[in-house]
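Engineer: Sequence first, then the predicted structure, then my questions.
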Amino acid sequence: MLTLLKNACLHAPEPRGLCHLLIADGRLAAIVPTDDPDLPAGGPAVDVHDLEGRRVIPGLVDPLVHFIGGGGEGGFGTRTPELALDEALASGVTTLVGALGTDALTRTPANLLGKARELAAGGLTTYCYTGSYQLPPVTLTGSVAGDITFIPEFIGLGEVAISDHRGSQPSREELTRLAAETRTADMLAGKAGIVFIHTGDAPGGLEPLREVARHSAIPLAQFLPTHINRTAELFEDGLRFGREGGRLDFTTSTTPELLTDGEVPAARAVARALEARIDASRITLSTDANASLPRFDAEGRFAGLQPGRLASLFETLGECVTQHGMALDKAIGAASTHAAKALGLARKGRLRVGADADLLVLAEDAWAIDEVWAMGRRVYRA
């Protein structure tokens, strides 16, 4: 069965105008302007949907989801739940990368891989990072290189924590060795080799990554540090890091308490980074969904938490457009295209012939999702 989506106002992310989209075998087989004389025709083997001029954008790509839950930093009663498939399908995120984070004792790489395959069976595209906050990394095969080389879903190392009291306080040598091991394994497996970094608010900020780049052949772009908008100080350090050639990932999940404590809202962070002339292709957004968003007092004691939300990525995309006047293609870049490129996912984050048919159909009169299509199948309809 072929699928024909007629009269789509396409943002691929660049605006393409009114088009017909032909889907075959989960991918885009043709994109034809509606005024083209060679229009695809319907027929008994074609499932036709008329989108009636509604906007169509690429499915969102989230480089950090704790889809088996997180937390526990205030005891077992504070563990956050797993991501539910129904919630994921309605969020607009069609590609998710899972991580362990703080807890690599009661949660394991095997749990993570199993959940990735559960979500994939529901229609989404899922990947994982091997390792966690702490060193040495927890793995399935016994090594970072083994996980990345032999397990298709494992595409990098993360979340390794720096400048955070919950991490292992890694030395420059440890970070360099792990980055080199990841880089080599990903070359062997044809993957991107990203080391995904949790950045805390302790003094030092992103300096550990600069130290690796200064004293080794590992480039700054090997790392994708997240939570760069958590504090005003870290955000300013991030802008310097971006000017030096590094990548910046802003977290969309937040709480009123975090904002009161000085967090820069993610949409504002993207707008300010673009105003600071940071290369747009180095700016990404992630949700930290189903992780704990903890608060600690001045002495580092746990003071409460809320879970991150997968829906916050689409909400932030809307804030970029409606509150900060950002062009839709620029905003889509931060929420989808740039993360796909950084993670080496060539068929994601962009709607073009040969790409996976992951797309969102937006509501006509509000910032909302009418339909989600993943790998050529409609998986959600409002």
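Structural biologist: Cool, the structure landed.

Engineer: alpha carbons only for contacts and neighbour counts from here, please
Structural biologist: Will do.

Engineer: now the strands for the stretch 51-200 of the chain?
Structural biologist: Listed from the start of the chain, the stretch 51-200 of the chain has strands (DSSP state E, counting those that start in this stretch) covering 55-58, 60-65, 93-98, 125-130, 154-162, 194-199.

Engineer: this is the comparison structure:
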Amino acid sequence: MITLLRNVNVYSPTHLGMNDILIANDKIAAIAPAIHLSSDAVRIIDGQGLAAMPGLVDSLVHITGGGGEGGFHTRTPEMQLTEASLHGVTTVIGALGTDATTRSLEELVAKAKALNYEGISAYCYTGSYHLPPPTITGSVTKDIMLIDPIIGIGEVAIADHRSSQPTVNELAKVAAEARVGGMLSNKKGIVSIHTGDSEEKLQMLHRVVDESDIPAHQFYPTHINRNQSLLEAGKAWAQRGGYIDMTTSTNAQFIADGEIPAADAIAWCLQQGISAAQLTMSSDGNASLPVFDNQGHLIGLEVGKVASLFDAFSTLASTSGVSMEQAIRTVSTSPADILKLPTKGRLVAGSDADIVLFDATTFDIHHVFAKGQHMTQEGVALVKGTFEDL
């Protein structure tokens, strides 16, 4: 199928101005000011007045749902296709969290393959919050090398009362296994780190880098916007060459307790001189969002939303001192680069045709394409998940 998007204001993320975008099958074939094709087989969409950006890359989604900290009845539901596509998310990275007992890696890989079949791109991590990590093959290295959707390990929990309280040696060992697996399979082998709210913050990561040969950029800590103190620690980590990720799903209690909205946290980091290449946002979609009292007792629980990622992007792009290009990088280009997904995160010839057409003033999404397929139009899903109409 050949599709021509006419008269769109293209952000690659670099601003290219008014152009046409030619889509051939699942790839971008060309971007130019005027592309003329005479074939009746070409579908033409007039994007006059709309901006085009790469599809969002959500680096942390609990695509199979998560374990609820309030008991079996609070296990969160799995993600459906349109929860991503209607909100401009065309690539997701699935992960287990606290619950690796009633949620399995086999289920996670199967869900990633199902989402790929239904239309978006889906990858996943081996492991979970805990060390030693659960695996499919018995080895982190083998999981990354031999199982196509698996690109790293995570989210390994530190500085959190729900973690396995890992030692420096344990974390260094699993990072080394992921690094080797990534090198041998031409994947990133990233170590996604769940960062809790204890006073330890990111000290464990600094110790691993200080006491081993593992570089800072092997780790990808998230939830760095929990509070200003952790954000300051994130700044120090970024200054050491590491990446930091802000979580866009939140609730009123989290904000009242000091969490910084993701867009505000990114804007602050940019003001501090941290490169947008080191900064990302992710939704933590379909995760449980537990609220604990001072004794660690659960007093409330909500569910993370993939939709929050585009909402945070629109807030960031509207923030004084933050350019559209910087905002796009944090939700598309930078996570694609960090995760070593070379055909994602950019609108260039040869890249995957993951494209969001939106109004750059209102930030209303008008069209979403994933791997060249027209997924949504004017807020209506043209493609739905297998069981979404049942």
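Structural biologist: Here it is on my side, so go on. On a predicted model such as this, the values are computed, not experimentally measured, just so you know.

Engineer: Got a TM-score for the two of them?
Structural biologist: Once superposed, the chains reach a TM-score of 0.97 (TM-score structural alignment, normalised by the length of the first structure), with 378 aligned residues with a C-alpha RMSD of 1.1 Å.

Engineer: got the strands of the stretch 51-200 of the first structure as a markdown table, with distance to residue 3 of the first structure columns?
Structural biologist: Listed next are these as a markdown table, based on distance: least, C-alpha to C-alpha, whole Å:
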| stretch | distance to residue 3 of the first structure |
| --- | --- |
| strand 55-58 | 15 |
| strand 60-65 | 21 |
| strand 93-98 | 18 |
| strand 125-130 | 20 |
| strand 154-162 | 31 |
| strand 194-199 | 35 |
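
Engineer: okay if I get the ones you listed as JSON lines plus distance to residue 276 of the first structure and mean neighbour count?
Structural biologist: JSON lines is the format used below for the strands of the stretch 51-200 of the first structure (distance: least, C-alpha to C-alpha, whole Å; neighbours: other C-alpha atoms under 10 Å):
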{"stretch": "strand 55-58", "distance to residue 276 of the first structure": "26", "mean neighbour count": "26"}
{"stretch": "strand 60-65", "distance to residue 276 of the first structure": "24", "mean neighbour count": "29"}
{"stretch": "strand 93-98", "distance to residue 276 of the first structure": "28", "mean neighbour count": "26"}
{"stretch": "strand 125-130", "distance to residue 276 of the first structure": "31", "mean neighbour count": "26"}
{"stretch": "strand 154-162", "distance to residue 276 of the first structure": "25", "mean neighbour count": "28"}
{"stretch": "strand 194-199", "distance to residue 276 of the first structure": "21", "mean neighbour count": "24"}
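
Engineer: do you know which of those lies nearest residue 360 of the first structure?
Structural biologist: Proximity to residue 360 of the first structure (C-alpha to C-alpha) singles out strand 55-58 among the strands of the stretch 51-200 of the first structure, at 5.3 Å.

Engineer: Which part of the second structure matches that closest one?
Structural biologist: Mapping strand 55-58 of the first structure onto the second structure (TM-score structural alignment) gives residues 51-54.

Engineer: For the matching stretch, give me the average deviation versus the first structure.
Structural biologist: By mean C-alpha distance after the TM-score superposition for the first structure, the fitted stretch 51-54 of the second structure averages 0.6 Å away from its aligned residues in the first structure.

Engineer: To which residue of the second structure is residue 262 of the first structure aligned?
Structural biologist: So, by TM-score structural alignment, residue 262 of the first structure is matched to residue 258.

Engineer: sorry, that was for residue 226 of the first structure
Structural biologist: So residue 226 of the first structure corresponds to residue 222, using TM-score structural alignment.

Engineer: wouldn't residue 192 of the second structure be in contact with residue 171 here?
Structural biologist: No. Under the criterion of C-alpha atoms under 8 Å, residue 192 of the second structure makes no contact with residue 171, lying 11.4 Å away.
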